[in-house]
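J.: the amino acid sequence is not available; the structure is as follows:
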């Protein structure tokens, strides 16, 4: 089975281990986008239960909207939370580069009960998302999250 297809099937089939599916992209920060302009925006909603999550979102890029679905993991025991976020996309030149595994390693370790949050995510193609959102619930994390995004239509 093709590696990308296997990773996709595993993540959306309920397995919560995305880490072995690809090389780990660098962890982005505010310095990663210094001097760059956003090329698109994204909105998403995700629900986490016991360290695994799933949700949907929309990418706005070059005047078009692209729906996607996602599956995510929290490295640590997890929890139960509903997250809604939106933000800017950087480094995207082709729509094909948006899908993939995004890594976020700048989160806090421990029990996260914040109502608002800021996330920096990056995939292996160099696409960076800077998201701001709200969280309802509690998540116990070791400070590293992964999110698999698949486009659902064009």
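T.: Perfect, I can see it now. Model, not experiment: these values are computed from the prediction.
J.: only C-alpha atoms for contact and neighbour calcs from this point on.
T.: Noted.
J.: all helices of this protein, in order?
T.: Per DSSP state H, the chain carries helices over the ranges 3-12.
J.: now do the strands in it.
T.: Taking DSSP state E to define them, one finds strands in the chain at 40-49, 52-61, 64-74, 78-90, 100-104, 109-112, 116-123, 128-142, 145-151.
J.: which of the residues in the longest one are buried?
T.: Spelled out, that is strand 128-142. By neighbour count on 16 or more other CA atoms under 10 Å, the buried set for strand 128-142 is 128-135, 137-142.
J.: output the contacting helices and strands for it.
T.: The criterion is 3 or more CA pairs under 8 Å, 6 or more residues apart in numbering; DSSP states H and E, and the helices and strands that strand 128-142 contacts are strand 78-90, strand 109-112, strand 116-123.
J.: among those, which is nearest residue 100?
T.: With CA to CA as the measure, strand 116-123 is the member of those nearest residue 100 (6.3 Å).
J.: so the closest one versus strand 145-151, what angle?
T.: Following axes from the mean of the first three to the mean of the last three CA atoms, to 10 degrees, one obtains 70 degrees for the angle between strand 116-123 and strand 145-151.
J.: comparison target below:
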């Protein structure tokens, strides 16, 4: 009877994890734009990404960021596609560290860390759009 119960028990599906790296350029004065490229590594394969975005709020920026990190709650490579949003505040002059956690509508979570060079003073809402190339 125990064996039958184990065979009938529902199996739990676990979402996978991947890695992401991206290079972003940002220019802003009140309204800003971000553009860049990146790479998703998932299940031993690499997928090129295109990244764009808009931000609005109090900000002045001309910066470049190199970020890398974990991609969580991903089941297939196309799950990375979507709009990721975050609210934030920051100040960077010259070079400094940058971190971000962003989630898209499919529940895919990006946990990013890296460096930023340039000037970036902001209190804003920001969104990044990630597409596969």
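T.: Arrived safely. Note that this is a predicted model, so its numbers are computed, not measured.
J.: fetch the TM-score of the aligned pair.
T.: In this superposition the chains share a TM-score of 0.78, using TM-score structural alignment, normalised by the length of the second structure; 115 aligned residues with a CA RMSD of 2.0 Å.
J.: returning to that earlier point: now tabulate the helices and strands packed on strand 128-142 of the first structure in JSON lines and tack on distance to residue 47 of the first structure and mean neighbour count.
T.: Supplementary listing: those in JSON lines, determined by distance: least, CA to CA, whole Å; neighbours: other CA atoms under 10 Å:
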{"stretch": "strand 78-90", "distance to residue 47 of the first structure": "4", "mean neighbour count": "20"}
{"stretch": "strand 109-112", "distance to residue 47 of the first structure": "15", "mean neighbour count": "15"}
{"stretch": "strand 116-123", "distance to residue 47 of the first structure": "15", "mean neighbour count": "20"}
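J.: same list (those) but as CSV, adding distance to residue 58 of the first structure.
T.: Formatted as CSV, those follow (distance: least, CA to CA, whole Å):
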stretch, distance to residue 58 of the first structure
strand 78-90, 9
strand 109-112, 26
strand 116-123, 16
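J.: relative to residue 102 of the first structure, which of these is closest?
T.: With distances scored as CA to CA, the stretch of these nearest to residue 102 of the first structure is strand 116-123 (4.3 Å).
J.: just give me the mean distance for that closest one relative to the second structure.
T.: Overlaying the second structure shows strand 116-123 of the first structure at a mean distance of 0.7 Å from the equivalent residues (mean CA distance after the TM-score superposition for the first structure).
J.: give the aligned range of that strand in the second structure.
T.: Using TM-score structural alignment, strand 116-123 of the first structure lines up with residues 97-104 of the second structure.
J.: can you tell me what sits against that stretch?
T.: Under the contact criterion CA atoms under 8 Å, 6 or more residues apart in numbering, stretch 97-104 of the second structure has outside partners 65, 67, 82-86, 109-116.
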